[in-house]
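K.L.:
just need the structure, nothing else, for what follows:
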Amino acid sequence: MRIGLIGTPYDPFNRAAPAPELAALLPAEATLIAFPSRVGAFPYTPLERAMQAIGHAEAAITATEQGCDAVVIDSVGDYGLDVMRAALAIPAIGSGAAGMAAAAAHGRFAIVTVWPASMNFVVTDLLRAYGYEAACLSIDNVGQEGDLDRLAGPDGYLADVKRGEDALLNAIAAAVARAAAQGAEAVLLGCTCMSPIAARIAATATIPVINPLAEGVKAALAATPLRSAPHVREGRIDLLRTMVASVANAPIEDCPVCVATAA
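P.N.:
Prediction:
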């Protein structure tokens, strides 16, 4: 089984499979393949989020054409999920939707995220759309607004997240402990960029810690093939590709999880 991770950056210097921390979830015949978005707009606001819906949808179409059996959006923001489901002949899974469902299965839950409060609109809109607003006790923002100014590069904020810098891990652990003290029965990690450190976070927690990317991949593995492909009007896929191609060479903004260039 081939699962396309949509929005996952392609690293030309590292030929290893993406999300190696999820290897234990995969049966021997399953592989994860990265399909980056070609739209270089970090979703600071709903405007850029709409742009990413188009970019992620185009990446998912490419994944389908290259033989993937399912796609998983590598973002809690689920950019373009409804577009994918209206266009693809294979199952499309949102990590945000899968993660929220898994967290809510434990009861009331909190979200702990490495993003600052200005980015909370991404998850609050989805909590409302998916029907989990009442189940979510709180959103704890470990990240600060200034972190948005130093995202990229080997010394950037997201590199700190991936490495699990001690100060950041301690802050996340404290946020998880606060959630438990407030009565949360589980914690949902608020970004798939936290997947590499999810096991380390869970090891010190007293309540379940939900890794949304892992839940998305599990849902893809369990998904049944679609009985029929959705109807797409003639020429619409070409039009979508033309739209994306018009911005594909624009400077790429900083988040290597949500935005990346194709090889």
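
K.L.:
drop to CA atoms for contacts and neighbour counts, all remaining ones
P.N.:
Will do.

K.L.:
spell out the residue ranges of the strands in the stretch 51-200 of the chain.
P.N.:
70-73, 92-94, 109-113, 136-141, 186-189 (DSSP state E, counting those that start in this stretch).

K.L.:
next, the second sequence, to be compared with the first:
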Amino acid sequence: MQIGLLGTVRTINPAVRPEIGAALPSGIELSAWPSRIGAFPATPVEMAMQAIGHLEAGLSAAEAGAHAAVIDSVADYGIDALRAALAIPVVGSGEAGLTAAAGHGRFAIITVWPKSMNFVPEQLLRQHGLEAQCLGIHNVAEEGVLDAIAGPDGYLNRINRADRSVFDKVLAAVNRAIEEGAQAIMLGCTCMSGMAAKIAANTSIPVINPLWEAAKMAVALAHSSDSTGIKTDRADLVRRMVNAVAGEVDENCPVCVAADEFD
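P.N.:
The predicted structure follows:
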């Protein structure tokens, strides 16, 4: 069974989310389908652009034989369009993560991104009616990290390898949330998936890895579905739209670095 991860950045870890694949049942293969739109979603404008990029990635994954698709972002880019376009199950990491976190009672969100990007979790909380149940969003980064995201020494790679400069701040934020009464923690970015187990081992309450929750749900849905491929007649039009901007590489965008390499 193949699960397509939409938006996964293969240049950061060519093994494709090994921390997720190792915990899934045998016979489950994860495949990465990067967005080809080179715009880091620092504002709602780029977020809307990434909805199209992830839609195209999902179309490609389904046509290549994926049995389910997971949006590798808590932003759940284009989830409604993806569900309308694909015949296979589509699971959003944000949706799955919030569902799991809410099941433990009051929860907090810990994110490695600065406050200017809180529009992502705030929108997610509104959409799912969980604003009151969330005790708060804890940001561990200053705005300056957005100036150096990509590259070997970029911020995203430091997150991926659980660099002490990032991990210690995350753990401190977790402890503050616990002091405020949080009964669970949801990680605010799927880029934190690699450090999820380490965070959980250093705290006393459940730590929700939204990507893991989405992957589990996708496997379960794929087992109960025999649908394949796509169900829209707009796939070619979507690809032409993406092709028109795919060469416009944002050098500070790890998503577009991956797209450029694998285009």
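
K.L.:
tell me which of the strands of the stretch 51-200 of structure 1 sits most buried.
P.N.:
Comparing those by mean neighbour count (mean count of other C-alpha atoms under 10 Å), strand 70-73 ranks first with a mean of 30.

K.L.:
what range does that one cover in structure 2?
P.N.:
Counting by TM-score structural alignment, strand 70-73 of structure 1 lines up with residues 68-71 of structure 2.

K.L.:
go on, stretch 177-188 of structure 1?
P.N.:
Under TM-score structural alignment, the match for stretch 177-188 of structure 1 is residues 175-186.

K.L.:
what sits up against the matching stretch?
P.N.:
The contact list for stretch 175-186 of structure 2 (C-alpha atoms under 8 Å, 6 or more residues apart in numbering) reads 97-98, 101, 104-110, 135-136, 138, 174, 203, 205-210.

K.L.:
ok, stretch 21-34 of structure 1 next?
P.N.:
By C-alpha under 8 Å, 6+ apart, stretch 21-34 of structure 1 touches 1-10, 17-19, 195-196, 214, 218.

K.L.:
select only the buried ones of the residues you listed in ChimeraX?
P.N.:
Burial among the contacts of stretch 21-34 of structure 1 is assessed by 16 or more other C-alpha atoms under 10 Å; the matching ChimeraX selection reads:
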select :1,2,3,4,5,6,7,8,9,10,18,19,195,196,214,218
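
K.L.:
show me the contacts of stretch 21-34 of structure 1 that map onto helices.
P.N.:
Residues of those located in helices (DSSP state H): 214, 218.

K.L.:
mean shift between the longest helix seen in structure 2 and structure 1?
P.N.:
Counting by DSSP H, the longest helix found in structure 2 is helix 44-63. For helix 44-63 of structure 2, the mean deviation from structure 1 after alignment is 0.4 Å (mean C-alpha distance after the TM-score superposition for structure 1).

K.L.:
which residue, other than its chain neighbours, is closest to Gly164 of structure 1?
P.N.:
Nearest non-adjacent residue to Gly164 of structure 1, counting by C-alpha to C-alpha, 6 or more residues apart in numbering: Ile197, 6.0 Å away.

K.L.:
I'd like the strands of the stretch 51-200 of structure 1 written out as a markdown table, with distance to Ser228 of structure 1 added.
P.N.:
Conversion of the strands of the stretch 51-200 of structure 1 to a markdown table gives the following (distance: least, C-alpha to C-alpha, whole Å):
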| stretch | distance to Ser228 of structure 1 |
| --- | --- |
| strand 70-73 | 14 |
| strand 92-94 | 14 |
| strand 109-113 | 36 |
| strand 136-141 | 35 |
| strand 186-189 | 33 |
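
K.L.:
can you say which of these is nearest to Val244 of structure 1?
P.N.:
strand 70-73 (17.7 Å; C-alpha to C-alpha).

K.L.:
name the element Val232 of structure 1 belongs to?
P.N.:
Using DSSP states H and E, Val232 of structure 1 sits within no helix or strand.

K.L.:
what sits against it?
P.N.:
86-87.

K.L.:
over to Ala75 of structure 2?
P.N.:
Ala75 of structure 2 makes contact with 92-94, 120-121, 124, according to C-alpha under 8 Å, 6+ apart.

K.L.:
end to end, how far does stretch 38-47 of structure 1 reach?
P.N.:
16 Å (C-alpha to C-alpha, to the nearest Å).

K.L.:
I misspoke; the intended subject was stretch 7-27 of structure 1.
P.N.:
End-to-end span of stretch 7-27 of structure 1 (C-alpha to C-alpha): 23 Å.

K.L.:
repeat for stretch 103-120 of structure 1
P.N.:
Terminal residues of stretch 103-120 of structure 1 are spaced 18 Å apart (C-alpha to C-alpha).

K.L.:
and the contacts of that stretch?
P.N.:
The contact list for stretch 103-120 of structure 1 (C-alpha under 8 Å, 6+ apart) reads 44-45, 132, 135-145, 147, 161, 172, 175-176, 179, 183-191, 194, 210.

K.L.:
matching residues in structure 2 for that stretch?
P.N.:
Going by TM-score structural alignment: stretch 103-120 of structure 1 matches residues 101-118.

K.L.:
return the set of buried residues in the matching stretch.
P.N.:
101-102, 106-114, 117-118.

K.L.:
of all the residues you listed, which two lie farthest apart?
P.N.:
Ala102 and Pro114 (23.3 Å).
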